[in-house]
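Asks: here is my input, please return the structure:
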Amino acid sequence: MTYDWRLRRAASADASAVAMVAAASFLETFAGILPGSDIVAHCARNSSPEKFAGWAGDPATVVTIAEHPVGEAPVGYSVLTSPDLPIDVLPGDIELRRIYTLSVARGTGLGHRLMALALADAAALGAKRVLLGVLGTNVRARTFYEREGFVLAGTRRFNVGAGWYDDVIYARDL
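Replies: Below you'll find the model as predicted:
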């Protein structure tokens, strides 16, 4: 089914809604893959309303919220911000730190629309290249990023709760 998803730049007032969809989408994505206690700790540390309010108030960061056309419930989001990755970051680089949708939106084209808007926002900010990190074993996400034109650019160890995981880093020139 195709929906007319509503995508808009999130404001500080949207921080609780984005935090909720962030925690829910992280849980949906990694339940059965990562320990539950690590997921809960990671979301408490990295997906709080305060974290999203800070990003929403930062002029160098773009937080996009995707809302369902019926009732405008939050169902996805993305975050573009300054890179924090263990590779040579070049002038003009920006990191797509987060891009998630809830399962209700899978297969509807929302992920592609969020990505297209993130790439357009990155270009509008003057970025020349978009970077992102993803769990190396997350085949679904990796396939999506490769379909969107991203190529491997490095690796990192990423902390989630008490665990450390192997991520790959992707890059895409704009």
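Asks: from here on, just use CA atoms for contacts and neighbour counts.
Replies: Noted.
Asks: please, which helix or strand holds the residue most central in space within the chain?
Replies: Centroid-nearest residue in the chain, with CA atoms, centre = their mean: residue 98, separated by 1.5 Å. Assigned by DSSP states H and E, residue 98 belongs to strand 93-101.
Asks: quick one: that strand to chain centroid distance?
Replies: Distance, stretch centre to chain centre, for strand 93-101: 4 Å (CA atoms, centre = their mean, to the nearest Å).
Asks: ok, back up a step: correct me, but the residue nearest to the centre of the chain touches residue 80?
Replies: Yes - with contact defined as CA atoms under 8 Å, residue 98 counts as touching residue 80 (7.3 Å).
Asks: OK, contacts around the residue nearest to the centre of the chain?
Replies: Contacts for residue 98 (CA atoms under 8 Å, 6 or more residues apart in numbering) come out as 77, 78, 79, 80.
Asks: excluding chain neighbours, what is closest to residue 149?
Replies: Once flanking residues are discounted, residue 149 sits nearest to residue 172: 6.3 Å by CA to CA, 6 or more residues apart in numbering.
Asks: and that neighbour, how far from residue 153?
Replies: Residue 172 sits 9 Å away from residue 153, taking CA to CA, to the nearest Å as the criterion.
Asks: here is a second sequence; please produce its structure as well for comparison:
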Amino acid sequence: MLIRRAGPGDAQTLSRIAARTFTDTFGHLYPPQDLQAFLDESYSLQACKQVLADEACAVWLLEADGVAVGHALAGPCTLPHAEVAPGDGELKRLYVLRDHQGGGWGGRLLDTALQWLERDGPRTLWIGVWSENHGAQRLYARLGFELAGTYDFIVGNIRDHEFILRRKA
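Replies: Just a heads-up that it's a prediction; the model follows:
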């Protein structure tokens, strides 16, 4: 297994792994047409090219034998919370395919993203997490993240209740 920083040439790979991991993790929650519209908007080749071209963001791919099995995305915080300040960072995505979970690589991927977010020193970090994802909430709590608010994550006609977690600098 290998974690590597994604570059502009990885847009197709990012598009595929992002859509697959989101679908594997949350696809059962949405009507097929809502899920497909979300994937087409959020994880399209064009959307992935834009993310990879954004110098304020960073993406990492987790690979097994050269094949992407997970990814992480970090950058400036865009969560809808009144206390988000310029310079705050956000872990925007962290996904690993089920068959590759449990070996510690998700934690390494998380550590990589958090270290990058704090590469210039401590700063306030944010994470949005589904209210029913108790395992992720426990993990983030162990890392010092606390509940700071809530918002709705919209996929088509479905509104998921999300928690906004924050770790102050």
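Asks: what TM-score do the two superposed chains give?
Replies: Remark: TM-score between the superposed chains equals 0.91 [TM-score structural alignment, normalised by the length of structure 2]; 168 aligned residues with a CA RMSD of 1.6 Å.
Asks: ok, back up a step: more crowded one of residue 172 and residue 153 of structure 1?
Replies: For residue 172 of structure 1 versus residue 153, neighbours defined as other CA atoms under 10 Å are more numerous around residue 172 (19 against 15).
Asks: helices of structure 2, start to end?
Replies: For structure 2, the helices defined by DSSP state H occupy 11-26, 32-42, 45-53, 105-117, 134-142.
Asks: need those helices in CSV (columns: distance to residue 156 of structure 2 and mean neighbour count).
Replies: Listed next are the helices of structure 2 as CSV, based on distance: least, CA to CA, whole Å; neighbours: other CA atoms under 10 Å:
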stretch, distance to residue 156 of structure 2, mean neighbour count
helix 11-26, 13, 19
helix 32-42, 4, 15
helix 45-53, 18, 18
helix 105-117, 28, 18
helix 134-142, 24, 13
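Asks: how about those helices in TSV, adding distance to residue 127 of structure 2?
Replies: Below are the helices of structure 2 laid out as TSV (distance: least, CA to CA, whole Å):
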stretch	distance to residue 127 of structure 2
helix 11-26	16
helix 32-42	18
helix 45-53	18
helix 105-117	11
helix 134-142	9
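Asks: to residue 1 of structure 2, which of those helices lies closest?
Replies: helix 105-117 (7.9 Å; CA to CA).
Asks: what's the closest one aligned against in structure 1?
Replies: Using TM-score structural alignment, helix 105-117 of structure 2 corresponds to residues 110-122 of structure 1.
Asks: still on that earlier bit, what about the helices of structure 2, which gets the closest to residue 153 of structure 2?
Replies: By CA to CA (comparing all of the helices of structure 2), the closest turns out to be helix 32-42, at 11.1 Å.
Asks: what is the burial count for the counterpart of residue 81 of structure 1 in structure 2?
Replies: If you follow residue 81 of structure 1 across to structure 2 using TM-score structural alignment, you land on residue 75. When neighbours are defined as other CA under 10 Å, residue 75 of structure 2 has 22 of them.
Asks: so residue 75 of structure 2 sits right up against residue 113, yeah?
Replies: No - applying CA under 8 Å as the test, residue 75 of structure 2 and residue 113 come out as separate, 9.1 Å apart.
Asks: list the residues that contact both of these two?
Replies: Contacts common to residue 75 of structure 2 and residue 113, judged by CA under 8 Å, 6+ apart, are 58, 91.
Asks: how much space between residue 6 of structure 1 and residue 74 of structure 1?
Replies: 9 Å.
Asks: intersection of neighbour lists for those two?
Replies: Shared contacts of residue 6 of structure 1 and residue 74 (CA under 8 Å, 6+ apart): 66, 67, 68.
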